[in-house]
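Enquirer: Give me a model of this one.
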Amino acid sequence: MTTNRADPILRVVPMPGDINSNGHIFGGWVLSQMDIAGGITAAREAQGPVATVAIDTMKFIAPILLQDIISLYATVERRGRTSLAIRIDVMASRGRDRREVPVTSGLFTFVALDENQRPRPLPEV
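Expert: Next comes the predicted model:
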């Protein structure tokens, strides 16, 4: 897990309705948070609307617990003509000492969209 120590793109707290029968947060809940964080980063890079087109890899490292504070870090890993691969690392701030626990990481691909919802070239860097 290659966590960027810059400010997180998103910070959230799971709610009691996000818990599964094991007392952990649903994987789908964290997946949606990752998609939001990646979308924010991709839209900034694309300077406009984007759509998620793939989740190339996602690895659950540790469970997310109810009282965790979740921080999502996103970095551009690859840049194509119309698409961006965004690495999203998720950390949980846990316990009284607020230790940082890596909980999941994934590589999401987004494509820049034009006004007709078709792929468009990314702006020059």
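
Enquirer: C-alpha only now, for contacts and for neighbours.
Expert: Noted.

Enquirer: Find the centremost residue of the chain, please.
Expert: residue 34 (2.6 Å; C-alpha atoms, centre = their mean).

Enquirer: element containing that residue, please.
Expert: Under the criterion of DSSP states H and E, residue 34 resides in helix 27-46.

Enquirer: To compare with the earlier structure, here is another sequence to fold:
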Amino acid sequence: MADGPPQQQPAIRVSTMPADANAYGDIFGGWLMGQMDLAAGLVAARHARGRAVTVAVEGMKFHAPVAVGDEVSVFADIVRVGRTSMTIDVQSWRRARHSEESCLVTQAQFVFVAVDEHKRPRPIEAAGTIS
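Expert: All right, here's what the predicted structure looks like:
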């Protein structure tokens, strides 16, 4: 596992709430995956300069639990760009509310496809990598 969170700014940062947790106070994996999809979607739409949709999630790994009240930072980096698709590495890190120590909790690769107004795949314009 990584020594610390990535040095860039997170795509999103959020505080976990009781409604996002199970009866034991751990955050639902589906909620966390949704946050990762939101972060990757922001990066994909910006790079594609338009709408992009999730087509796959690969290698989802859960390393540690997240508790109610933790701060979750989600980092997303484009690692591959094809004609219509982008692969984005996504990591989620937790920090307890009253601590400075961070812990990697999840990671996966999200694949997005740029789509046009008819929701059909469209080429991604040549642009510098934005993450």
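
Enquirer: Which strands or helices does the helix holding residue 34 of structure 1 pack on?
Expert: Packing partners of helix 27-46 of structure 1 (3 or more C-alpha pairs under 8 Å, 6 or more residues apart in numbering; DSSP states H and E): strand 50-60, strand 69-79, strand 83-94, strand 99-112.

Enquirer: about what we covered before: wait, what's in contact with the residue nearest to the centre of structure 1?
Expert: 72, 88, 90 (C-alpha atoms under 8 Å, 6 or more residues apart in numbering).

Enquirer: Farthest from the middle of structure 1: give me that residue.
Expert: Largest centroid distance in structure 1 under C-alpha atoms, centre = their mean is residue 116 at 25.8 Å.

Enquirer: What residue in structure 2 is paired with that one?
Expert: Matched by TM-score structural alignment, residue 116 of structure 1 corresponds to residue 118 in structure 2.

Enquirer: quick one: that match and residue 104 of structure 2, what's the gap?
Expert: Residue 118 of structure 2 is 38 Å from residue 104 of structure 2, where distance means C-alpha to C-alpha, to the nearest Å.

Enquirer: before we move on, what about residue 113 of structure 2?
Expert: 27 Å.

Enquirer: more crowded one of these two?
Expert: For the pair residue 113 of structure 2 and residue 104, the greater number of neighbours falls to residue 113 (27 against 23), based on other C-alpha atoms under 10 Å.

Enquirer: Please name the nearest non-neighbouring residue to the more buried one.
Expert: With C-alpha to C-alpha, 6 or more residues apart in numbering as the criterion, residue 113 of structure 2 has its nearest non-adjacent residue at 4.3 Å, and that residue is residue 85.
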